[in-house]
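Trainee: Show me the folded form of this:
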Amino acid sequence: MKILLIGEYSRLHNSLKEGLMALGHEVTIVGCGDKFKQFPVDFSIYARICNDNKIANFLFKSIRKVIGFNLEKIEKAIRFYLLLSKLNHYQHVQLINSDALETYPILSRFLYKKLFQNIQSRSLLVCGDETPIIDYLFKKEFKYSVLTPYFEDNSIEKEFQFPLKYRNKNYRKTFNWLVKNCQNLITSDLDYEIPMQKMGFQTTFIPNPINTDKITFQNIGITDKIVIFLGINRLSYSKKGIIYFEKALEIIREKYADKIEIIVSENLPYSEYISTYNRAHILLDQVFAYDQGYNALEAMAKGKVVFTGAETEFLNQYQLQADDVCINAKPNENEIAKKLSFLIEDPEKINKISKNARKFIEKEHAYKIIAEKYFTSWN
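Mentor: As a prediction, this is how the structure comes out:
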């Protein structure tokens, strides 16, 4: 089967591609590479002129600042339009998001209509911010969510421009159009599956695929200091609750100065990010979550002890006990510091969670099995 995957924000589509190809399918990814993360794609619609040419970049930023017109979005739309003639012969297309092309909604709909004229089998993946997800979070039925910092302090609205845009009329119109024109709505973890169900959508829940052949388990083997890694993405700093990790690290830095090493990175390309945390025993991922995102799952596959979303809903879904395969990180620096202290004082617990984490990924997220689930859903 010839499969077209549009958009890439986390390496999800790359791992899915690897699983599908292992099953004998032909797969192509179209996308931007997600800015500084630089995920690989087969056909790029990255806005090279707007971003890489210094003179053009200065000019376009000035235009955007003065009149609010984003020429980067226009360039992405043009690049995708020029690709359309190469995208006629696929049997299935999956969008990673309703804004998979990262352009203006009216242009997205125009381009999707052109694309869908020749591809009858279509799916929309919900694996991040999306109109019904944000709508549900505004109901405030979760005890906390990625929007909690915004609800507590509206002055940081600019930091939440990406999730909040999905409540705008044009983005909502695009999502609703795609729901009518795609045969499948697929969710990748419980942070999206629960809201979609609560908002009345019929979805297929398929966990994230992790390439368990490419990502090998690293025996945690603590012989000296315990290494703790925190990777910061400034675009999602508040959404992920990074401030709670930073405060927790301040607490344990004073308490265990001779027992730990702390590594902090910021806005690294994906490949550099991965190599930077390879030495770590513990990885601090995110706070405002109920299930694990993609970065957490890849780290767990390597055997890292990850502080991330692992709420009751997650434990019930996979029939686990608290802190079996990862550590549930709540928005409380003292609680995070307490859990870090427990691990630092009992390194054997780190070893146990490390091995459990790998087994969990192999059981629930193995990329070939997940790819088969996607293929079954599409058919």
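Trainee: drop to CA atoms for contacts and neighbour counts, all remaining ones
Mentor: Fine.
Trainee: in the stretch 101-250 of the chain, which spans are strands?
Mentor: With DSSP state E, counting those that start in this stretch, the ranges of strands along the stretch 101-250 of the chain come out as 122-126, 184-187, 204-205, 226-232.
Trainee: looking at these, which is closest to Ile96?
Mentor: Smallest distance to Ile96 across those (Cα to Cα): 4.9 Å, for strand 122-126.
Trainee: okay, the angle between the longest helix belonging to the chain and strand 226-232?
Mentor: Counting residues, the longest helix found in the chain (DSSP state H) is helix 347-364. Calculated by axes from the mean of the first three to the mean of the last three Cα atoms, to 10 degrees, helix 347-364 forms an angle of 50 degrees with strand 226-232.
Trainee: to compare against the first, here's another:
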Amino acid sequence: MKILLIGEYSRLHNSLKEGLQALGHEVLLVASGDNFKKYDVDYSLHSAFVSDFWFIQRVKNGIFKITTIDLEKIERAIRFYSFILKQKEFDHVQFINSDAIESYPFLSRILYKKLFKTIKSRSLLICGDETPVVDYLLQQKMKYSILSPYFEEKSLEKQLQFTLKYRTKSYRKTFDSLYKNCTSFITSDLDYKIPMEAMGYHSHFIPNPINTDTIEYKPLVIEDKIIIFLGINNRSAVKKGSHFFEKAVEIITEKYPNQVEIIVTRSIPYKQYIGAYNKAHILLDQVYSYDQGYNALEAMAKGKVVFTGAENEFMKQYYLTEKVAINALPNVKSLVEELSFLIENPEELKAISKRARAFVEQEHNYSKIAEKYLEVWSQISNKN
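Mentor: The predicted model follows:
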């Protein structure tokens, strides 16, 4: 098959691409690289003209201030249109979400419609913010979610705009268009599976693909200090609950001044981020999730002990009886207690590290996951 993957926010599509290629398929990944993260792509939608020259940036900022028109979104649409004009036939296209090309919704709909004329087999992946997911989270039926900070303090709405935008009329119309025109829908973890099902949408649950062939597992060796890593993405820090981790590591530093080393980074490119946490024993990911996202799983594959979503629902989904990650709660006291236990019981760190790698190999192997995608894509429709 010749497969087109559109959009990339976590390296999920890159890993899926590698799995599909291992099975002998031809794959093309089209995306912007997701801002500062700079993920690898085959055809870039990055708004280089508008973003990479300071004098053009000043013009862009001036136009946005006066008219609220975002030239970066327009440039990405132009680049995608240029790609469509050059593209050859594909057997299947998958969108990473309804805002896969990161443009204005009305432009996305026009461009998607043009793409639909040549590609009949289409899938929409729900692996992050999406209209039905946000609709459900706004009902506050989950004990916590990425919108919990918003419920507690409405002034955070601006900081959560990348999530809340999916409830607006224009983004909702774009999702509805994809729902109507895609033949299959896929959720990547329980944080999306639960809301989609609750909102009445049928989707296939396929765990995140992780390329364990290229990710080396290194058994934890604790020679002197236990190294704790916190990588903060300024744009998503609120919905990941990063401030809980920041407060927790402050307390841990005071409590164990000679036993721990803390590494904190902010909004650095993906490859630099990976390099920064390689020597860590513990990685602090997020507190508002039920399941692991791509970054957490990749760290687990390396043998890191990750504080992330590992709720009871997750344990039941995979029939687990022992921890493969630490269920991080939005509670500083809980985080400090979990960290303290691991610092005082380093053998438990090593045990979780081994189980984490084994879990990823068993449940997230990239080629096995790619096979599941192919199976779903081969079905006519999952909406009936």
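Trainee: Please state their TM-score.
Mentor: Once superposed, chain against chain, the TM-score is 0.99 (TM-score structural alignment, normalised by the length of the first structure); 378 aligned residues with a Cα RMSD of 0.7 Å.
Trainee: could you dump the strands of the stretch 101-250 of the first structure to a markdown table with distance to Glu364 of the first structure and mean neighbour count?
Mentor: A markdown table is the format used below for the strands of the stretch 101-250 of the first structure (distance: least, Cα to Cα, whole Å; neighbours: other Cα atoms under 10 Å):
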| stretch | distance to Glu364 of the first structure | mean neighbour count |
| --- | --- | --- |
| strand 122-126 | 19 | 23 |
| strand 184-187 | 15 | 22 |
| strand 204-205 | 12 | 18 |
| strand 226-232 | 25 | 21 |
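Trainee: Wait, a strand at Val306 of the first structure?
Mentor: Yes. According to DSSP: H, G, I helix; E, B strand; the rest coil, Val306 of the first structure belongs to a strand.
Trainee: Look up how far Gly241 of the first structure lies from the closest residue to it other than its chain neighbours.
Mentor: Closest residue to Val306 of the first structure apart from its sequence neighbours, by Cα to Cα, 6 or more residues apart in numbering: Leu283 at 4.8 Å. Distance from Leu283 of the first structure to Gly241 of the first structure, counting by Cα to Cα, to the nearest Å: 14 Å.
Trainee: Could you pull out the helices in the stretch 101-250 of the second structure for me?
Mentor: Using DSSP state H, counting those that start in this stretch, the helices of the stretch 101-250 of the second structure run over 105-116, 131-137, 148-152, 161-164, 169-181, 190-198, 237-240, 242-255.
Trainee: which one of those helices lies closest to Ser289 of the second structure?
Mentor: Closest approach to Ser289 of the second structure among those (Cα to Cα): helix 190-198, 6.3 Å.
Trainee: buried residues in that closest one?
Mentor: 190-196 (16 or more other Cα atoms under 10 Å).
Trainee: Against which helices or strands is it packed?
Mentor: If you count contacts as 3 or more Cα pairs under 8 Å, 6 or more residues apart in numbering; DSSP states H and E, helix 190-198 of the second structure packs onto helix 131-137.
Trainee: buried set for the helix it packs on?
Mentor: 131-137.
Trainee: What of stretch 51-62 of the second structure?
Mentor: Applying 16+ other Cα under 10 Å to stretch 51-62 of the second structure flags 51, 57, 60-61 as buried.
Trainee: and the gap between Leu268 of the first structure and Arg234 of the first structure?
Mentor: Leu268 of the first structure is 11 Å from Arg234 of the first structure, where distance means Cα to Cα.
Trainee: more crowded one of these two?
Mentor: Ranked by neighbour count (other Cα atoms under 10 Å), Leu268 of the first structure and Arg234 place Leu268 first, with 16 against 13.
Trainee: mind listing what that one touches?
Mentor: Residues near Leu268 of the first structure by Cα atoms under 8 Å, 6 or more residues apart in numbering: 36-37.
Trainee: can you tell me which helix or strand it belongs to?
Mentor: Using DSSP states H and E, Leu268 of the first structure sits within no helix or strand.
Trainee: Could you find the counterpart of it in the second structure?
Mentor: Applying TM-score structural alignment, one finds that Leu268 of the first structure aligns to Ile268 in the second structure.
Trainee: what's the spacing between that match and Met196 of the second structure?
Mentor: From Ile268 of the second structure to Met196 of the second structure the distance is 32 Å (Cα to Cα).
Trainee: Now the residue of the second structure most remote from its centre: closest residue in space, sequence neighbours ignored.
Mentor: For the second structure, the largest distance from the centre (Cα atoms, centre = their mean) belongs to Asn258, which lies 34.6 Å off. Leaving aside its chain neighbours, Asn258 of the second structure sits nearest to Lys225 (7.2 Å; criterion: Cα to Cα, 6+ apart).
Trainee: who's in contact with the one you found?
Mentor: Contacts for Lys225 of the second structure (Cα under 8 Å, 6+ apart) come out as 258-261.
Trainee: got it, and Ile110 of the second structure?
Mentor: Contacts of Ile110 of the second structure (Cα under 8 Å, 6+ apart): none.
Trainee: what does Lys120 of the second structure give?
Mentor: Contacts for Lys120 of the second structure (Cα under 8 Å, 6+ apart) come out as 91-92.
Trainee: Residue in the first structure paired with it?
Mentor: Alignment note (TM-score structural alignment): Lys120 of the second structure maps to Gln120 of the first structure.
Trainee: ok, its match to Leu87 of the first structure distance?
Mentor: Distance, Gln120 of the first structure to Leu87 of the first structure, by Cα to Cα: 13 Å.
Trainee: and what of Tyr367 of the first structure?
Mentor: Per Cα to Cα, Tyr367 of the first structure is found 25 Å from Leu87 of the first structure.
Trainee: same thing with Ile232 of the first structure?
Mentor: Distance check for Ile232 of the first structure against Leu87 of the first structure: by Cα to Cα, it reads 36 Å.
Trainee: so of the contacts of Lys225 of the second structure, which ones are in strands?
Mentor: 260-261 (DSSP state E).
Trainee: Kindly write the ChimeraX command that selects the buried subset of the contacts of Lys225 of the second structure.
Mentor: Filtering the contacts of Lys225 of the second structure down to the buried ones (16+ other Cα under 10 Å) takes a single ChimeraX command:
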select :260,261
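Trainee: Contact partners for the nearest residue in space to Phe90 of the second structure that is not next to it in sequence?
Mentor: Of all residues not flanking Phe90 of the second structure in the chain, Lys2 sits nearest, at 5.1 Å (Cα to Cα, 6+ apart). Applying Cα under 8 Å, 6+ apart to Lys2 of the second structure gives the contacts 25-27, 89-92.
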